[in-house]
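Undergrad: Please find the sequence and the predicted model below.
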Amino acid sequence: MSILIGKSVTTPQGGPVTLEPKYGNRHGLVAGATGTGKTVTLMTLAEGFSKLGVPVFLADVKGDVAGLALAGSGDAKVAERAAQIGVADYAPAANPVVFWDLYGKLGHPVRATASEMGPTLLARILELNDTQAGVLDIVFKLADDRGLLLLDLEDLRALLGVVADERKDISTSYGLVSTQSVGAIQRALLRLEQDGADQFFGEPALALADLMRTTQDGRGVVNVLAADQLVLKPRLYSSFLLWLLSELFETLPEVGDLDKPKLVFVFDEAHLLFDDAPPALQQRVEQVVRLIRSKGVGVYFCSQFPDDVPDNILGQLGNRVQHALRAFTPRDQKAVRTAAETFVANPALDVAKVISALGVGEALVSTLHDTDTSKAVPMPVERTLIAPPRCRMGAITDAERMQVRAGSPVGAKYDTRVDRESAAEMLAAKAHAATERVDAPKAKTQEDDENEGGFSQSVKDVLFGTKRRQGMVETMAKQTARTVGSQVGRQILRGVLGGIFGGSKR
């Protein structure tokens, strides 16, 4: 069973254009200008994979992908398009959907621990320079060496405080740490917290198995990430999706080529992943995309221009859907040429000319198929009418979203945050214990002084009575002492003088 993308209109006798499930893990690209139908194409693909029992993860940047959760309205124009393409059994239908949201408002909270995110991606989110990123590496290494859990932003702040306090010793053992770098990281963490990202770091962390669910009737669950607010923070958005993709790569076992993918991962607004990305990060993306195919995961990038994706990654995308591009500027004209050059030529089609003339809901499509002589060969490009999905093509209401969330199989697991003991609590307890050890001798001395003072006062009370009588006694005692002292002093003086004069007489 293949996924129907649409019907070829390159020639009058054009047939169906499909995507073979066994090549679904060979990745793909959906590109085109705003308003040309990219989102509908993504929904058609997601629905097709779900019917095959393949779970899907995709971001909802504009809020209309959420319509996958509800049945379509049965619009006459949609039914007419379905009939034109040849979909005989077309009927509106909903898909099994789970909503996710980093901020926990429009879906179940998505969380990851700071340790899982790692210093490299975290440095990208915080927009740190190389020196500051090096200090962050030291922070993570110090946490490992001292057995401290880094779960949330509070843990990072606490450990940065330790690094600042022990800067000289840490610089000797791990590398130079400056107070300026520590301060810059702390300010970046503050900005991140103000953006609401502190809700992302923590527990319970997202379990990848919950993204790879199927229903009892064998449908793949479509995981929709609410990204209308998240996309306004490009670094956080792209780094989160890259982290998720990296976790899949590192966790899933090797399975080779399967009859269908284990998961399809859709990266919308793909240019955000590569804008200002350092070479090391681009190499990481290339490595993941190249190797994750053998883990049974298909990655589909969605962007306006095909050259938003670097050439070394673009060359690995076997399934292409190109919607219209408007060649109004030199940048657009270059994109048109790039798109035309990446397709397998079709003698019946002038790609460079047609790509600017495509209507809404039309696209140039080339997918991998088997031929008589070889396998996984890109087919010649076809001008295609995209098949409509059976779900709602548009946004849903808050009440409808809440109803879908209420039936979610994972809500009880993720909706309540867990805050267990980690670096912040452990360091606070250690500091409290150290303070108590310092204060204990002082408290003991003060207690001894108080006890000694109380005993002396008791003796005075016994010997001399109340304070009033003590005052009288002390006054008399002072007068007596002065009198005695004067008499003794005079006797000593007389004795000394007498001795001197008496000696001189002799």
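TA: Alright, I've got the coordinates.

Undergrad: CA only for contacts and neighbour counts going forward, please
TA: Noted.

Undergrad: List the buried residues in the helix or strand hosting Lys77.
TA: When elements are assigned from DSSP states H and E, Lys77 belongs to helix 76-85. Across helix 76-85, burial judged by 16 or more other Cα atoms under 10 Å covers 78-79, 81-82, 85.

Undergrad: mind putting the residues you listed in JSON lines, distance to Ala429 included?
TA: Shown next, in JSON lines, are those (distance: Cα to Cα, whole Å):
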{"residue": "Val78", "distance to Ala429": "64"}
{"residue": "Ala79", "distance to Ala429": "66"}
{"residue": "Arg81", "distance to Ala429": "67"}
{"residue": "Ala82", "distance to Ala429": "66"}
{"residue": "Ile85", "distance to Ala429": "68"}
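
Undergrad: In the helix or strand containing Ala133, which residues are buried?
TA: Taking DSSP H and E as the definition, one finds Ala133 inside helix 130-145. Within helix 130-145, the residues scored as buried using 16+ other Cα under 10 Å are 132-140, 142-143.

Undergrad: Stretch 109-123 too?
TA: In stretch 109-123, counting by 16+ other Cα under 10 Å, buried: 109-117, 119-123.

Undergrad: which of those lies closest to Gly256?
TA: Nearest to Gly256 among the buried residues of stretch 109-123, counting by Cα to Cα, is Glu116 at 26.1 Å.

Undergrad: Test my guess that Ala324 contacts Ala33.
TA: Yes. Counting by Cα atoms under 8 Å, Ala324 touches Ala33, with 6.1 Å between them.

Undergrad: quick one: whatever helix or strand comes next after the helix holding Ala133 to helix 130-145, angle?
TA: Next along the chain after helix 130-145, taking DSSP H and E as the criterion, comes helix 153-165. Here helix 153-165 runs at an angle of 100 degrees relative to helix 130-145 (axes from the mean of the first three to the mean of the last three Cα atoms, to 10 degrees).

Undergrad: Excluding chain neighbours, what is closest to Arg167?
TA: The shortest distance from Arg167 to any non-neighbouring residue, by Cα to Cα, 6 or more residues apart in numbering, is to Val177 (6.2 Å).

Undergrad: The one you found and Thr445, how far apart?
TA: Separation of Val177 from Thr445 (Cα to Cα, to the nearest Å): 40 Å.

Undergrad: between these two, which one's more packed in?
TA: Applying other Cα atoms under 10 Å to Val177 and Thr445 shows that Val177 carries more neighbours, namely 23 against 11.

Undergrad: Got another one to weigh against that:
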Amino acid sequence: MTQTPEDAAPPSAVDGAVAQAVAPGYAFEGAVLELGGLMLDAETLSDVRIRIPLAMVNRHGLVAGATGTGKTKTLQLLAEQLSAQGVPVFAADIKGDLSGLATPGAPGDKITARAASVGQQWQATGFPVEYYALGGEGTGIPLRVTMSAFGPTLLSKVLGLNDTQESSLGLVFHYADRAGLPLLDLADLRAVVGHLTSDEGKADLKDLGGLSSSTAGVILRELISFQDQGADAFFGEPEFESADLLQVAADGRGLISLVELPNLQDRPAVFSTFLMWLLADLFHDLPEVGDIDKPKLVFFFDEAHLLFADASKDFLQQVAQTVRLIRSKGVGVFFVTQSPTDVPDEVLAQLGSRVQHQLRAHTPNDAKALKATVNTYPTSAYDDLGGVITSLGIGEAVVTVMNERGAPTPVAWTRLRAPESLMGPSDPAAMQAAVAASPRHAKYAEAVDRESAREKLAVRLEEGARKREAEQEAAAAAKAQQAEEKTQQRAGRSTRPRPDAPARTSRRTSQQEEGGLVRDVVQSGAFKDFMRTAAREIARGMFKTGRR
């Protein structure tokens, strides 16, 4: 039966009927992640423990709820327990609070009371953490990706291109591959598009067929705007190897990799698509492992709504396919967002675990989203699940997970456990020291700028200038030769010697000597160096590749 949300408070359970219905669904035999205790109503807490089987975490999950309801603390709680059981974790640190995972938590009366209420033996604990930063903007090891690896599909999502423009961008990437022009950074792609829209590249543009000069111009303008936002820092080498996320500390605990996201509000699409690239790269590189006792990695995809907003149908299909298939690689994915309706149905259907914090129903749209959320849950023992969701307190959630047989567990109103690490940012100095000491800092810290598309196109332009110069010289020499032959023919027809013949011969000899001198200068190494430098400056001016 479908529940409908109402404004009234949820009714209390009578005689423990909820506990009797819920408890058998969470009696697992293998390793688990402890979430908290079952609440019978807003005041009454039972002794039933709500947990997730560790082996089912790679069936993916969702953590949802309005701002300030405790999603970040839930993520922290899950990351701690995964690490403790030897599972590496990757998460985006949106507000900087997750950096506290590296620091033991601060005890207090509230912590003690919550831990005691859910049967938790709380102990302040820090966990092994690795800090990353997109393009090195912030505290962390730089994360970069080459433009070729990022690909036209994800880039089209970032640039907000329509279907036609996305298809055209794919042709640009195809041309670069065919022409042997490595696309490593944003400047490389700009150089290629700039070449195709220039006089020198018109023939190449024509050969591409489906790419018009006007569409190429639109793509070039979007790339310039994208670069002006500072996005060029995210693309380049050394490219991050996603397998480095699958690290275990010396004590056997899983390494928690956190990526800092400064200025997220200015570049939201870059963040979400970069995370999607990481996920796709993991899928590409990792071997098939099937069903295993515990995941090889759990990937928390925060601010998930940014990934799906204004996404094309093809893009959504690729995301859904990646999420569906990466389970067999031993990777679990948790999407973190405000409402389950932020996630497309084809992706939402694959999320076996749900941790739903409070949703608010202050507007008609809120009420509609709440009703849609309730309809995604299996039948529950609560008469009004919508009322439960709107009345949840901070640190409480409605939970359903996938049991060891692959079936959904009963819906459980849960008071969540308290994280044992610091619920706030770690000390900046300690973070800097951790970054400097990491073996991956030496691997990724320094950017590499090897020869790629922009340099090759500059050389090609320079060679074209030399070829045109040689052709002009040859044409001038041929013209001079023709003039000389005509002069000799006229001289042969003349049988009467002229008084000024010696003078004419002298002038002709002088002109020939001057012509020879000019050709010697043109063919000299110094003159060619001068022309090469001039051509290089022209190329840099055209493609904006001059280094400052």
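TA: Structure received. Source: prediction; values computed, not measured.

Undergrad: tell me the contacts of the residue most central in space within the first structure?
TA: The residue lying closest to the centre of the first structure (Cα atoms, centre = their mean) is Phe240, at 4.1 Å. If you count contacts by Cα atoms under 8 Å, 6 or more residues apart in numbering, Phe240 of the first structure has none.

Undergrad: Map it across to the second structure for me.
TA: Aligned by TM-score structural alignment, Phe240 of the first structure pairs with Phe274 of the second structure.

Undergrad: Does its match lie in a helix or a strand, and which?
TA: Using DSSP H and E, Phe274 of the second structure maps to helix 268-285.

Undergrad: got a list of contacts for stretch 139-148 of the first structure?
TA: Residues contacting stretch 139-148 of the first structure (Cα under 8 Å, 6+ apart): 115, 118-119, 149-150, 156, 159-160, 163, 422-423, 426.

Undergrad: Now do the strands in the stretch 251-400 of the second structure.
TA: Ranges of strands within the stretch 251-400 of the second structure are 256-260, 297-301, 331-337, 353-356, 396-400, based on DSSP state E, counting those that start in this stretch.

Undergrad: Out of those, which gets nearest to Ala535 of the second structure?
TA: Nearest to Ala535 of the second structure, of all those, is strand 256-260, at 42.2 Å by Cα to Cα.

Undergrad: Quick one: the residues in the first structure that the closest one pairs up with.
TA: Against the first structure, strand 256-260 of the second structure falls on residues 222-226 (TM-score structural alignment).

Undergrad: What of stretch 530-540 of the second structure?
TA: On the first structure, no counterpart of stretch 530-540 of the second structure exists by TM-score structural alignment.

Undergrad: distance between that stretch and the chain's centre?
TA: Distance, stretch centre to chain centre, for stretch 530-540 of the second structure: 37 Å (Cα atoms, centre = their mean, to the nearest Å).

Undergrad: repeat for stretch 209-229 of the first structure
TA: Put simply, stretch 209-229 of the first structure sits 19 Å off its chain's centre (Cα atoms, centre = their mean).

Undergrad: So what touches it?
TA: With contacts defined as Cα under 8 Å, 6+ apart, stretch 209-229 of the first structure is touched by 46, 49-63, 65-66, 95-102, 106-107, 237, 262-263, 410.

Undergrad: What's Asp342 of the second structure aligned with over in the first structure?
TA: Aligned counterpart of Asp342 of the second structure in the first structure: Asp308 (TM-score structural alignment).

Undergrad: which residue in the second structure lines up with Val163 of the first structure?
TA: Under TM-score structural alignment, Val163 of the first structure pairs with Leu196 in the second structure.

Undergrad: doesn't Asp204 make contact with that match?
TA: Yes. Checked against Cα under 8 Å, the pair Leu196 of the second structure and Asp204 is within contact range at 6.5 Å.

Undergrad: Tell me which of these two has more neighbours.
TA: Taking other Cα under 10 Å, Leu196 of the second structure and Asp204 do not tie; Leu196 has more neighbours (24 against 14).

Undergrad: ok, the more buried one to Pro152 of the second structure distance?
TA: As judged by Cα to Cα, Leu196 of the second structure and Pro152 of the second structure stand 17 Å apart.

Undergrad: hang on, the earlier thing: from Gln304 of the first structure, how far off is the residue nearest to the match of Asp342 of the second structure when sequence neighbours are not counted?
TA: The shortest distance from Asp308 of the first structure to any non-neighbouring residue, by Cα to Cα, 6+ apart, is to His271 (5.1 Å). Taking Cα to Cα as the measure, His271 of the first structure and Gln304 of the first structure are separated by 8 Å.

Undergrad: Please apply the same query to Pro92 of the first structure.
TA: Distance of Pro92 of the first structure to Gln304 of the first structure, given as Cα to Cα: 29 Å.

Undergrad: Which one's more surrounded, these two?
TA: Gln304 (22 against 17).

Undergrad: And Leu206 of the first structure, what's its match in the second structure?
TA: Taking TM-score structural alignment, the alignment pairs Leu206 of the first structure with Phe240 from the second structure.

Undergrad: thought that match was touching Lys443?
TA: No. With contact defined as Cα under 8 Å, Phe240 of the second structure does not count as touching Lys443 (9.2 Å).

Undergrad: Who has more neighbours out of those two?
TA: Between Phe240 of the second structure and Lys443, counted using other Cα under 10 Å, the more crowded position is Phe240 (20 against 14).
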